[in-house]
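Visitor: Turn this into a model:
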Amino acid sequence: MDNRTIQTKIGKDVIDSITLSMYEDPRIVYREYIQNSADQIDIAVENGILEDYENGIIEILIDKNNRSVSIEDNATGIESSKVENVLKNIAQSSKKRDKNKGFRGIGRLGGIAYCDKLVFETSFKGEKVKSILTWDSLKLKQIINDRSKNEEATEVIDLVTNVDIVDENENAHYFKVTLRGVNNESLLSVEDVREYLSMVAPVQYQRHFIFKDLIYEQLKNENITIDEYNIFINNDKLEKVYTTSIYEGIGHEKKKIDQITELKFFPVRDIQGDLLAYGWYGISNFEKQIPPVNIARGIRLRKGNIQIGTNDTLIKFFKEQRGNNYFFGEIFILDKELIPNARRDYFVENESLKKFEIELTKVIKEPLHKLYYFASNVRSASKKIEQLNSFKDEFEKKSNQIGFSNKEEKEKYVEKFEQLKEKAIQGEKELKRLQERIGNELDPKNKIFENIVVVDTVVDNIKIESEENKDKKVKYSTDDLSKLKRDERKLMSKVFGVIDIVLTPDLAENLKEKIKTEFR
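Guide: A predicted model of the protein is given here:
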C-alpha cells in the first residue's frame, strides 16, 4: 500500500538553474542554438526537405544598435500542434543521446538569461501558419527573485510564455530564435562571437589552411565523416581559423615566430581495437608555447564536430600543463557512448569515458612531451654551432675592418672563440645523438630535426684567421688615427681599452668610432 500523502513539487528555482545560471560564457548560447539547428538540418536531409547539406543554412544576425540577436535555420521547423509541447516543456526532448548533438531539451532556453524577451518563430512545410512562442525573460526573473512566493516551475512557465499563430507560406520551413533587449555586450560583439564560434561550431576549415585537404583525405581513408554546416554571421561565412603560421604580438607588432610544417594523425583505440576517436596535431619547431593571439592553439575535443569544453580541456592528459599550448590539433570523438554532459564542457561519467581516458593518456602524455623536448634539445645543440659561426664572423670583421682596441682585446676575442668552439663541439656530438633517436622518415622528430638544424658545417673546420695565418698582421682601431703620433696612438689604445670596460659593446664601438672620426 502506498502511504505517501505529500505530492512531489518542482520549484521555480529549477528554471534558474537551467537558464539564468547555466553557463559561465554567455556566447555558449550560440553553440546551443547552432547544435539544435544542425540536428534539424540532419533530419531535413534525411526526410528530403533539403536536397543535401549544402542547401542547409544557419544564419546568425547581430544587431548591436537594436540590441537584438537572431539564429535561424531553414531545416524542418516544428509543427504548429507541437510547438508548445516542444518549446515550453523542459528536459523532455525526443532526440537520441547516441545520435543527436543536442538531446536534453534545455539548451534552447539558454538565451533567457541574456535578454528581455526570447522569441521562437517556426513554420513546418505544408502548413499555412507560423507559430510564435515568446518567453518574457524580465517577468521570469522577477518571479524567481520574489522569495515571498513559492510557485511551481510549470506554473511559472505558463505565466511567462505566450503563443501566437499567424499566416505563412505553406512551403516555408524554418526555425528562428530571437533575443530581444540583449543585456550582454559579448553577445552583441560580432568579432567576439566570430572568434568563439570559429573554434566551437561545426564548420569547414578556412580556405587558406593548406593542410585542410590532407585532413579530409586522411579522414576519408579512415572512413570517418565529420559534420560541417553552412553558418553565416551577418552574411559572412564562418570557418575554423586554423593556420600554418604561428604568431606573437598584436596589431602592428604581430610577427611570425614558427610554422606548422606537417601533421601527425593518430587513432585512439580501446584494448579490443575498436576506434574511440581520431585526431591530428601540427608539427612545428616548437620554438615556444603558442601565444594566445593564435586563436586555434591547443588540441581540441570535438563530438559531432562541435567543441567539447575549451582549448584547455585536455591539459590533464599532458605530462606538463603547458604541453597543450605547444600544439594545434583536434580529436574527433567517434564512440557513441562518449556522451557530452549538460554543460558540454566534458563527458558523462561512464565506463566508455574511463577507457577513453586511459587510451588517450597513452597517445598524448609521453609522445607529445618527448616531441617538444626533443625540439628544445635540438635547438639548444644547434645554437651552440650557430653562436660559434656568428662569433667567427664578428672576429673577422673586427680583425679586418673595425680593428681591435689593443692586444688585450684581441686576446680576449681569441679566448672567447676557443670557449665557444668547445661548446660547439659538444653541440655537434649532441646533434648526432639526437639524430640517432629518430626512428624513420615518418617519425615527426625527423621533420623537426631537418627544420631546426640549418648549420651544415663540421665544427672542427670553423677557424679564425689567427689560427690559419699566424703571420698575418692584425688590424687595430688606432691604425686609422693618421693625425696622431705613435705615442699618442698607444695612449689612445689604452683609452679605447677603458671604454671597452666601462661601456656596453654597442656604446663602446659608437664612442670609439666618433673618436676615430676626429683623428683620421
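
Visitor: can we go C-alpha only for contacts and neighbour counts from here?
Guide: Noted.

Visitor: Isn't Arg297 up against Glu330?
Guide: No - counting by C-alpha atoms under 8 Å, Arg297 stays clear of Glu330, with 10.2 Å between them.

Visitor: For Lys264, which three-state class applies?
Guide: strand (DSSP: H, G, I helix; E, B strand; the rest coil).

Visitor: Relative to Leu219, how far out is it?
Guide: 13 Å (C-alpha to C-alpha, to the nearest Å).

Visitor: Tell me which of those two has more neighbours.
Guide: A count of neighbours by other C-alpha atoms under 10 Å puts Leu219 above the other of Lys264 and Leu219, at 16 against 13.

Visitor: Second chain to compare with the first, below:
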Amino acid sequence: MINNIFIGKSLLETITSALYENPIILFREYVQNSADAYKKAKNDGYASIDDFDINIKIDKSNACITITDNGYGIYTTADFEKKMINIAMSDKLDRSQYIGFRGIGRLSAMPFCNSLEFVNKKKGSAQLDKCKWDGSKYRNLLNSDATDLQSFFDIVKSIVEVSSEASDGAIDDHYFKVIIKGYSPEIAEVIESANFKQRLKKMLPLKYSDNFKASQKIIEKYNQFMSEAFNDFAYSVKLDGEELLKNYSDSKHVLESDIVFWEITGKAGPKKEPGEKIGIMWFTFNKKPIANNDDNDYGILVRSKNVLMGTNDTFADLCENSKEHISTYRELTQALRGVYGEMLINSTNLKDNARREWFKTDDNSYYLKCIIISFMKSLHLYRYKASKYFNNKGPENKKLLKEALINLVDIDTNNIDVNSFYDIEKSDDSNQDNDEIQSYLYATEDIPRQSKTKKKTYDELMVIIQEFFEKEGQFDMFLKLRAYVKKAFN
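Guide: Got it, this is the predicted structure:
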C-alpha cells in the first residue's frame, strides 16, 4: 500500500512562482476568487447582496495589501481548512459560471511576501477562521540544499498554520479577507508605477463607467446573443475605497463608425450542427483609420468571462504566428491602434491556459484564432482601401472602399450608412499633426525622415505595387522589393 506521496519542492515552485511571475497577476487571482465564491454562494441558495464588493487596500508604509469581499465566506471551519491547505483542487464544476477553476491562484502572492493570510468570517458565527502561509519559510525551503523529495503533507505542514479566534465584530458580519504582509520590492514597483490603476482597470472583471453610455448597447447585444447576463461577470471592485471601472467613455472611445458587432460562434459539430455561441466582439473605428492618441485601451481586448486575456496586441500576435500572411507585424499593430473594442467570450469549449495568456491549444481555440485572423484581414483591407480612397476619391476607389467596409461590418445588422463613409469630418487642431503622420500605410515606417510630399507619393506607389504582386500571387516578392526600396531611401 502507498502510505504517502513524495513530490519535489520544485513542483511547489512551479505551481506558485512559475505560473505567476508577474506580480500584478495576484490582484486578478484574488479578485476572481472573491467573485467566484460569491457566485457559488448564490448558486447554493444564498440571497444576492445588493452592495457586494471587493475592496483592495494598500498600506505602503507597512508593505501590506488587504483584499476583502463582503460575501458569505466559506460555510464551515472544516471546509475552510480543506480549501486553504489543498492545492489544485476546485469544486467549481460548471466552468461557464466561474472565472477560475484550478484552485491554485490562492497562492499567487506566496513568492512576493513574508506572509500570506486568509481570514474567514461566517454570518452568525462569533469565530474567525484563519490560515497563514509563511512566505519566508517557503522561500527558504525552495532555496535550501536539503533533499528535494518530501511528502506533500510535510511540505505544507512546515509552512502553514491554521487557527481560529474570537471575532471582535458583529455576529452577523460576513466576509473573506486576504492579507499580504511584507510584500516584495517587485510588488512595490508595480504599485508605484504611474499606470498601476489603469492596468487594474484593464485586467479585472469590472463594470462599465456611466460615462460610457454605449455600454448599454454592448450589454444588450451580449445578453441577447449569449442568453445570459453580462453583469453576472461585472463586479464592483474598489482600490482604497475608489471604485474601479472600465476605462471606456463616449467622448474618447466611440469613433465615427459608432459601436458595431461581430457575433462569435464556435466550430460546427461533426454532423454540421451549429457551433456553440461563444461571445460577441464590439469595436469602433474612424472612416479613415489612423492610430489614436490613447495608448492604454487601443485594439480589441479579449476577455474570458470579462477577465483580460493577453494584451492590446494579441490579435496581431496571433496573426504573426500564423502561416497566413496579412501584413507586417508593425502594420497590424498600427491597424489595431485605429480601433477600440472588446471580444467578450464565455465558452465551455474554450479553456483558459494556466497563465490566462490565451486558451489551451485545441481545435476550438484554433477555430477562434481563424476568426480573429479573418477579422484582421478585413480590418487591414479596409484600412488599405480607405487610405487609397481618401488620397484619390475616384469612382473605382469608392467602389473598393464600399466592398472593404461590407467585408469588415455587416452593414444591415449594424445599421451602417455606407454613404457617410465617403467623407471625413475635419479633425480638430489638437489631432491634426498626429492624423497626418499616422495616415500613411507604409511611409511612416519606411521613410520617416522624408518630406510629406515624398511620403504621400511613396505610399501611392507602394499601394499599386502591392496590388500587382497580390494579383500575381507573389506577395513575398512585394515584401522583398519593399525592403530593398526602404534600404535605398535610408
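
Visitor: Quantitatively, what TM-score do the chains reach?
Guide: The TM-score (TM-score structural alignment, normalised by the length of the second structure) is 0.73; 394 aligned residues with a C-alpha RMSD of 2.9 Å.

Visitor: Leaving out chain neighbours, which residue sits closest to the residue mapped onto Phe6 of the second structure from the first structure?
Guide: Matched to the first structure by TM-score structural alignment, Phe6 of the second structure sits across from Lys9. Using C-alpha to C-alpha, 6 or more residues apart in numbering and skipping residues adjacent in sequence, the residue nearest Lys9 of the first structure is Glu152, 6.7 Å away.

Visitor: correct me, but the one you found touches Gly11?
Guide: Yes - assessed by C-alpha under 8 Å, Glu152 of the first structure is found in contact with Gly11 at 4.4 Å.

Visitor: Which secondary structure state does Trp282 of the second structure sit in?
Guide: Three-state call for Trp282 of the second structure (three-state DSSP): strand.

Visitor: So what does Gly338 of the second structure match up with in the first structure?
Guide: Superposed on the first structure with TM-score structural alignment, Gly338 of the second structure falls opposite Tyr326.

Visitor: Make sure that match is actually in contact with Gly298.
Guide: Yes - between Tyr326 of the first structure and Gly298 there is a contact at 7.0 Å, judged by C-alpha under 8 Å.

Visitor: Just give the number of residues close to Asp363 of the second structure.
Guide: Neighbour tally, Asp363 of the second structure, other C-alpha under 10 Å: 13.

Visitor: list the contacts for the residue nearest to Lys9 of the first structure?
Guide: Lys9, Ile10, Gly11, Lys12 (C-alpha atoms under 8 Å, 6 or more residues apart in numbering).

Visitor: If we use 10 Å, what do you get?
Guide: Counting by C-alpha atoms under 10 Å, 6 or more residues apart in numbering, Glu152 of the first structure touches Lys9, Ile10, Gly11, Lys12, Asp13, Val14, Ile15.

Visitor: which of those residues tops the neighbour count?
Guide: Highest count within the contacts of Glu152 of the first structure by other C-alpha under 10 Å belongs to Ile15, 23 neighbours.

Visitor: Was I right to think that residue contacts Leu140?
Guide: Yes - using C-alpha atoms under 10 Å, Ile15 of the first structure is in contact with Leu140, at 9.0 Å.

Visitor: thinking again about what came up before, common neighbours of Tyr326 and Gly298 of the first structure, please.
Guide: Contacts common to Tyr326 of the first structure and Gly298, judged by C-alpha under 10 Å, 6+ apart, are Tyr281, Gln289, Ile290.

Visitor: measure the equivalent of the first one over in the second structure to Tyr248 of the second structure for me?
Guide: Structural alignment (TM-score structural alignment) places Tyr281 of the first structure against Phe283 in the second structure. Between Phe283 of the second structure and Tyr248 of the second structure the distance is 12 Å, computed by C-alpha to C-alpha.
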